[in-house]
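Visitor: how does the following fold in three dimensions:
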Amino acid sequence: MTSADTRLSRAHIWLLTLSSMAVALVIAAMAALYTALPEIAADTGASQQQLTWVVDGYTLALACLVLFSGALGDRYGRRIMMVLGLSIFAIASAIPLLLDEPNWIIASRAVAGIGAALVMPSTLSLLTGGFPAEKRGVAVGLWAGVVSGGAVIGILGSGLLLQVWSWQAIFLAMTISGAVLAVAGCTVPESVDELRPPLDFWGGITSSVAVGAVVVGAIEAPVRGWADPLVLGLFGAGVLAASGFATVELRVPHPLLDVRLFADRGFGSGAVSVGVQFLVAFGYFLLFVQYMQLIFGYSPLMSALAMAPMIAPLIGISIFAPRLAERFGLRLPTFIGLLCVGIALILVSRTTVDSTYTDVLWPLLILSTGLGLCTAPATAAIINGTPPEKHGVASAVNDASREVGAAIGIAVSGSILAVGYTDRIAPALPSLPEQARGPVGDSLAAALEVTEQAGPVAAPLADFAKEAFVHGAQQASLALGILTVVMAFVLGAWAPGRPRKTTGPVTTEQVLTDR
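Guide: Modelled structure (predicted):
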């Protein structure tokens, strides 16, 4: 193939740029408020539970609706869904600029999540429909790299804005970005399933209930406990709804998602791999940001800059990772990538209060290298495991796996961190004044605020609280690391290996969906 054959046209470059920017905005919005939560609480009087829903209301709406949104894109047009989603996202993000009461902020985030659910599957399906097969691997690789780095971009951008303005600047930036991209989206060609099958509403309802119940259960578990009746009931409802979804999809003539696709080794292992990647990544980001601010004493901006080095290997490796899968199959990059991530997290679990930034930087780079190796091939396997006219739904499966994984990862990581901190700080509580026991026992942030007010005499308590936090963070990192290593071997056995030899030219689809 000549260089002219592989060179992207201006139209392809523009489509790739716009799709990548749109999905980066959607993912960045998930993590952009991490660094602003203390300021939002101080300005609005939001409780800790309300702050949790400021972040998770967006993720919940996105995770529940993304699968049905992908079907809407296939049915009515992926471009129009992307433009509509960006418009809804922009309008919803503007609400806190006018109404800054906590419940209004939560409501606006949920509506923005609805818009994001329309955007995410549309961006990827526009790429897969607009690029020829021989150029699709690079496009999907770059898109996947941007998705993986989107959270870091959001944390970095919010840190910069908080240096010069208040938390409302983050919402203003999201409003402007969404509006500009919505206008720009009108310039790309439409992509649609020519058959225009009827929508599977029962599939949409059952899938939304299943995802919503599991995500809400994961959000509530750290607060209520994993054995709480409500949490167990939510998980049980999620399992029942998922069973109902599978039953519906096997019976209707035009299913929202043909569940038999999961029997395909490439599609099934790719979906699980994506979920695991976001589970461990967002679980680790939760630990990393707090570690930088509470242990190292970094500002929000410095915390974001500390995470920024992971972007280069993440995106750079994602671009050529699909070519590795084309040559060696999905198994090798999945196994090596997840193994790198797991090893990095186990190394992170060995950090102490006296660790330096260098001690956490090189595990961070190993983690980003691993994510870069396995993210794009998993996404490509999901897309290539479905017919082109269903790429919107396939993109939605990819996105739903990410969002559910992220929500569970944040819940698991936060729960283990909280339990580890509480157990280690408990011996110090009886000797404290009664009014100080609650804040010190709740979190390191509250403990440091108490010790700062008490003055130098409370320095030993501050040091002990930091050690308790690091203990919880070590346990959470170790749990995430062990989980990832185990899944590396599981998916390494499940994912398809080196493609079989064929007499004709080998395509990306043949390689990644080798069954």
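Visitor: from here on, contacts and neighbour counts on C-alpha atoms
Guide: Will do.
Visitor: check the offset of the strand or helix carrying P38 from the chain's centre.
Guide: Counting by DSSP states H and E, the element that carries P38 is helix 37-44. Distance of helix 37-44 from its chain centroid, counting by C-alpha atoms, centre = their mean, to the nearest Å, is 24 Å.
Visitor: and the helix or strand that it is followed by with helix 37-44, angle?
Guide: Next helix or strand after helix 37-44 toward the C-terminus (DSSP H and E): helix 48-76. Helix 48-76 and helix 37-44 are oriented at 110 degrees to each other (axes from the mean of the first three to the mean of the last three C-alpha atoms, to 10 degrees).
Visitor: mind listing what's buried along helix 48-76?
Guide: Neighbour counts over helix 48-76 (16 or more other C-alpha atoms under 10 Å) mark 50-76 as buried.
Visitor: packing partners for that helix?
Guide: helix 10-31, helix 78-98, helix 102-130, helix 201-224, helix 391-425 (3 or more C-alpha pairs under 8 Å, 6 or more residues apart in numbering; DSSP states H and E).
Visitor: one more pass at 10 Å, please.
Guide: Judged by 3 or more C-alpha pairs under 10 Å, 6 or more residues apart in numbering; DSSP states H and E, the packing partners of helix 48-76 are helix 10-31, helix 37-44, helix 78-98, helix 102-130, helix 201-224, helix 391-425.
Visitor: winner for burial among those helices?
Guide: Of all the helices and strands packed on helix 48-76, helix 102-130 carries the top mean neighbour count, a mean of 26, counting by mean count of other C-alpha atoms under 10 Å.
Visitor: pretty sure S368 sits against I343.
Guide: No. S368 is beyond contact range of I343, at 11.7 Å (criterion: C-alpha atoms under 10 Å).
Visitor: okay, those two: which has more neighbours?
Guide: S368 (26 against 20; other C-alpha atoms under 10 Å).
Visitor: roughly how far does that one sit from V192?
Guide: Distance check for S368 against V192: by C-alpha to C-alpha, to the nearest Å, it reads 34 Å.
Visitor: before we move on, what about A304?
Guide: Distance of A304 to V192, given as C-alpha to C-alpha: 39 Å.
Visitor: go on, I205?
Guide: Taking C-alpha to C-alpha, one finds I205 at 23 Å from V192.
Visitor: A22 too?
Guide: 19 Å.
Visitor: over to S269?
Guide: Relative to V192, S269 is positioned 27 Å away (C-alpha to C-alpha).
Visitor: neighbour count: those two, which is higher?
Guide: Between S269 and V192, counting by other C-alpha under 10 Å, S269 is the more crowded of the two (26 against 23).
Visitor: and for comparison, fold this next one:
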Amino acid sequence: MDTPHQVSPAVHRRRWLILGVLVFSLIVVVLDNSILNVAMKTIATPAPTGLGASQSELEWAIDAYTLAFAGLLFTAGVLGDRVGRKRVLLGGMVVFGVGSVLAAFSGSPGELIAFRALMGLGGAFVMPATLAIIVNVFERDEQPRAIGIWAGSVGLAIAIGPITGGLLLEHFWWGSVFLVNVPIISVALIGMVLLVPDSRDPAPGRIDPTGVLLSIAGLVLIVYGVVRGGQLADFTAPAVWSTIVGGAVVLGLFVAYERRSRHPALDIGWFRNPRFSAAVAVIGLVFFALMGVTFFMVFYIQSVRGFSPLQSGMLLLPLAVAQLIFAPRSRLVVDRFGARAVCTTAMLAIAAAFAAFLLLDETSPLWILEALFFLMGAAMAHVMPPATVSIMQSLPREKAGSGSAVNNTFRQVGGALGVAVLGSLMSSVYRGRLELPARAPHEAGESIEATRTFAERAGPAGKELMVHADSAFITAMHVTSLAAAGTALLGAVVAAAFMPAKGRGPKEPERDREHAPATRR
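Guide: Here you go, the predicted structure:
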């Protein structure tokens, strides 16, 4: 009888140290994005304080990273399975570090967007490798706990990022929020070389450049069209809908090509498993809603309520602390009630938290905001670990890199589209509610920061304009939060219909047992 895959005794003994190194590597990738959220208001400020970035440029500073990340994840996962996940992880960290240094010294929003894309390229080779290595150094019964810690580290990064960013912005220039990555990356690289073992697929496929190019083109076209629609406040414009439709067609070609390819970047056959598909969909939907909400909440806290970047980071702590507390323990709840009940309830809680943003206005007590952040964090902590475990345990270990790539692709694409769609919705509603003076330029209504910049130069009339701008922003925030709540409700429906119930978790993949002798080291 074939025996299950076993981890070598030497690797098994140091598995928790290996997990610590991998978590440290993951933290630097997540840390950068959480820092950027706090720094967006500063970057939007005209030079020399910031770069004078517009609302659309801020969105692209986020989406350039995410699109490069998501577009290359398929290749990163396949390459890790083929040449070794440790090598891919080391290379990705180096590229991410170089991109961080270049981003720190950007001279324009365009340069920042380009260097953020380079960072995304590096990140694409980091995140899937960390999860794939975890699956290969932990036995199956310990994987839920390890993955829970891996997911909980995201909460730690969310907590550290805004506070670190706030402290840096109070004492240094905006570029310091990227330069801080360098010492973290240096420590992580040393730990990887000394502790992390290498692993690979004994029967890997070839890299699929055609599939990668099609996926990148399709995603860029769709997100660009959505962002442009928000800028114009008109999604019926030919330049907008034609770009979105073109992106959808390209992604359709991507799926058709992958189905016929002998060595696809994405094995479409995996999606025939409803549990796999449901987990992927839930992850994409929850990050669509979360990233879109996070994008506008920074402006609510800093622009409408007037808090500093450091104070903004402190106010986000409940969201991060809740994830840090509950994510490593979510497996206990799943063991008792099943992934379906846990994920469905958590998605309903996320939807309720987003809907409760209707309670927020220009003078709302801060405890309401803090309670909502804590509820969001606790709910997220009961969605991501079980959904990730469901994905990874639906596939054999030798395909851990590719499976991790799928998990993170839908997470990042969901986040990118959330920022684009919900950001565009917010921009459209804000423009529709704001009444600018006749002499105001069109750009003054693009975002609340653009309006504030114009109002500061408008004299006494500017104060009255800002009162109207704050009111228009609150209305736009309420509409956008309801859209996010609707997205979370859709995720709850998917989880309730297809996630595994108690006692019906995924069985050990057949190929995992077949390749056990080859993968044992």
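Visitor: returning to what we had before: closest to L373 of the first structure out of the helices and strands packed on helix 48-76 of the first structure?
Guide: Set against L373 of the first structure and scored by C-alpha to C-alpha, these come closest in helix 391-425, at 16.3 Å.
Visitor: equivalent range in the second structure for the closest one?
Guide: Mapped onto the second structure using TM-score structural alignment, helix 391-425 of the first structure covers residues 400-434.
Visitor: please name the nearest non-neighbouring residue to P388 of the first structure.
Guide: Setting aside the residues directly before and after it, P388 of the first structure is nearest to G129 in space (C-alpha to C-alpha, 6 or more residues apart in numbering), at 6.9 Å.
Visitor: what lines up with the one you found in the second structure?
Guide: G129 of the first structure maps onto N136 in the second structure when the alignment is built from TM-score structural alignment.
Visitor: how about L339 of the first structure?
Guide: In the second structure, L339 of the first structure lands on L348 (TM-score structural alignment).
Visitor: which element is its match on?
Guide: Assessed by DSSP H and E, L348 of the second structure sits inside helix 339-355.
Visitor: which is the next helix or strand following that helix?
Guide: helix 366-381.
Visitor: would you mind getting the average deviation of stretch 467-483 of the second structure from the first structure?
Guide: Once fitted to the first structure, stretch 467-483 of the second structure is off its aligned match by 1.0 Å on average (mean C-alpha distance after the TM-score superposition for the first structure).
Visitor: ok so, going back, distance-wise, check the residue nearest to P388 of the first structure relative to L67 of the first structure.
Guide: According to C-alpha to C-alpha, G129 of the first structure and L67 of the first structure sit 18 Å apart.
Visitor: ok, now D264 of the first structure?
Guide: 19 Å.
Visitor: what is the neighbour count of A380 of the first structure?
Guide: A380 of the first structure, neighbours per other C-alpha under 10 Å, totals 29.
Visitor: for A210 of the first structure, see how far away it is.
Guide: For A380 of the first structure, the distance to A210 of the first structure equals 25 Å [C-alpha to C-alpha].
Visitor: G283 of the first structure now?
Guide: G283 of the first structure is 22 Å from A210 of the first structure, by C-alpha to C-alpha.
Visitor: for E403 of the first structure, same thing?
Guide: Relative to A210 of the first structure, E403 of the first structure is positioned 13 Å away (C-alpha to C-alpha).
Visitor: pull up the overlap in contacts between those two.
Guide: Counting by C-alpha atoms under 10 Å, 6 or more residues apart in numbering, the residues touching both E403 of the first structure and A210 are C64.
Visitor: work out for me the element the aligned partner of L478 of the first structure in the second structure sits within.
Guide: Counting by TM-score structural alignment, L478 of the first structure lines up with L482 in the second structure. Element membership of L482 of the second structure [criterion: DSSP H and E] is helix 460-498.
Visitor: now that helix and helix 339-355, what's the angle there?
Guide: Comparing the axes of helix 460-498 of the second structure and helix 339-355 via the same axes, to 10 degrees yields an angle of 160 degrees.
Visitor: helix 460-498 of the second structure packs against which elements?
Guide: helix 274-299, helix 339-355, helix 400-433, helix 448-456.
Visitor: what's the spacing between the nearest residue to F276 of the second structure once chain neighbours are set aside and A278 of the second structure?
Guide: Leaving aside its chain neighbours, F276 of the second structure sits nearest to I391 (5.2 Å; criterion: C-alpha to C-alpha, 6+ apart). Applying C-alpha to C-alpha, the value for I391 of the second structure to A278 of the second structure is 9 Å.
Visitor: how far does stretch 87-101 of the first structure sit from its chain's centre?
Guide: From the chain centre to the centre of stretch 87-101 of the first structure is a distance of 22 Å (C-alpha atoms, centre = their mean).
Visitor: swap in stretch 121-128 of the second structure?
Guide: Its chain's C-alpha centre and that of stretch 121-128 of the second structure lie 12 Å apart, by C-alpha atoms, centre = their mean.
Visitor: same deal with stretch 386-406 of the second structure?
Guide: Relative to the mean C-alpha coordinate of its chain, stretch 386-406 of the second structure is positioned 18 Å out (C-alpha atoms, centre = their mean).
Visitor: stretch 58-78 of the second structure now?
Guide: Distance of stretch 58-78 of the second structure from the chain centroid (C-alpha atoms, centre = their mean) equals 10 Å.
Visitor: what about it, how far off from the first structure?
Guide: Mean for stretch 58-78 of the second structure is 1.7 Å (mean C-alpha distance after the TM-score superposition for the first structure).
Visitor: what sits against F235 of the first structure?
Guide: Counting by C-alpha under 10 Å, 6+ apart, F235 of the first structure makes contact with A210, V211, G212, A213, V214, V215, V216, G217, A218, P229, A241.
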